[in-house]
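Engineer: dropping the sequence and predicted coords here.
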Amino acid sequence: MSEEEKVKDVKLSKEVILEKLKEVVDPEIGIDVVNLGLIYELDIRPDNTVYVKMTMTTPGCPLTMWLLKAVEEKILEIPGVKDAEIELTFDPPWTPERISEEYKKKLGLL
């Protein structure tokens, strides 16, 4: 089976992309960008370009460029993805309430 045929067999889904993005861990906090609540929006365009709108925990985060690049690289590793478009936003600002329930429990926030 050629690479092109394999790509056609892969069904891109938000679930697949979110699972892959769980591999991107904020080194300062030790939680992945999905469970940390940094991913605000995720869209798979008809041409298989993946659009992600995300934020950082603070506007002055020193790891902003590293995290944006890591998210883009992980998305591009997924078979069938044509391109990745990452948009950074601070509207609305991130708050600890955005952390997943599972990680709130682990961090003792519940």
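Structural biologist: Great, that's in hand.

Engineer: going forward, measure contacts and count neighbours with C-alpha atoms only.
Structural biologist: Noted.

Engineer: show me what secondary structure element comes after the helix ranked longest in the chain.
Structural biologist: Among all segments of the chain classified by DSSP state H, the helix with the greatest residue count is helix 64-77. Per DSSP states H and E, the first helix or strand lying C-terminal to helix 64-77 is strand 83-88.

Engineer: alongside the first one, take a look at this:
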Amino acid sequence: MNDQTPLEGAPLIKPSSTDHPLHENIVEACRSVYDPEIPVNIFDLGLIYTIEINAENEVDILMSLTAPGCPVAGEMPGWVAEAVEPLAGVKQVNVELVWEPPWGMEMMSDEAKLELGFM
């Protein structure tokens, strides 16, 4: 086992700070960002993996894309940061693009699956 091997039973995606008072507002800000090719917001698509908020209200967001070759790969993290930074109480935002675990359709919310005709 090396440093890259997750411990058995460990989550593949780092948990979010769901108990932080800013969490719901940040989720709503993420829901305002859309992939130009898909008519569903990136949060419901399951592209936002982790929203971590520390005691100083600094926000770290881990996100992925539907595919590494996505035409807006270079721009989308900036769009997310621009949506979250203006929120009252947010001190700083860092958005990181990650590829592990790879995004899959099972990560979509039921609403997104319904909107895209998968349910």
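Structural biologist: Yep, it's here. Since we're looking at a predicted model, the values are computed, not measured.

Engineer: before we move on, back to that, now do the longest helix of the first structure: which range of the second structure does it align onto?
Structural biologist: Following TM-score structural alignment, the aligned partner range for helix 64-77 of the first structure in the second structure is 73-86.

Engineer: now the matching stretch: how far from the chain's centre is it?
Structural biologist: Stretch 73-86 of the second structure has its average C-alpha position 11 Å from the chain's average C-alpha position, going by Cα atoms, centre = their mean, to the nearest Å.

Engineer: R98 of the first structure maps to what in the second structure?
Structural biologist: Counting by TM-score structural alignment, R98 of the first structure corresponds to M107 in the second structure.

Engineer: I meant to write E41 of the first structure there.
Structural biologist: Looks like E41 of the first structure aligns to T50 there (TM-score structural alignment).

Engineer: now for the match of R98 of the first structure, how many residues are close by?
Structural biologist: Residue crowding around M107 of the second structure was assessed by other Cα atoms under 10 Å; the count is 17.

Engineer: E37 of the second structure now?
Structural biologist: By the criterion of other Cα under 10 Å, E37 of the second structure has 9 neighbours.

Engineer: now which residue in the first structure aligns to it?
Structural biologist: Mapped onto the first structure by TM-score structural alignment, E37 of the second structure lines up with E28.

Engineer: that match belongs to a strand, doesn't it?
Structural biologist: No. Counting by DSSP: H, G, I helix; E, B strand; the rest coil, E28 of the first structure is not found in a strand; it is coil.

Engineer: circling back to that earlier point, in terms of contact, does the match of E41 of the first structure touch M63 like I think?
Structural biologist: Yes. Distance between T50 of the second structure and M63: 6.9 Å, which falls inside the contact criterion (Cα atoms under 8 Å).

Engineer: which of those two has more neighbours?
Structural biologist: With other Cα under 10 Å as the criterion, T50 of the second structure and M63 differ in neighbour count, and M63 comes out ahead with 23 against 20.

Engineer: the more buried one -> the first structure?
Structural biologist: If you follow M63 of the second structure across to the first structure using TM-score structural alignment, you land on M54.

Engineer: identify the residue spatially nearest to its match, adjacent ones excluded.
Structural biologist: Of all residues beyond its chain neighbours, the one nearest M54 of the first structure is I39 (4.5 Å), with distances taken as Cα to Cα, 6 or more residues apart in numbering.
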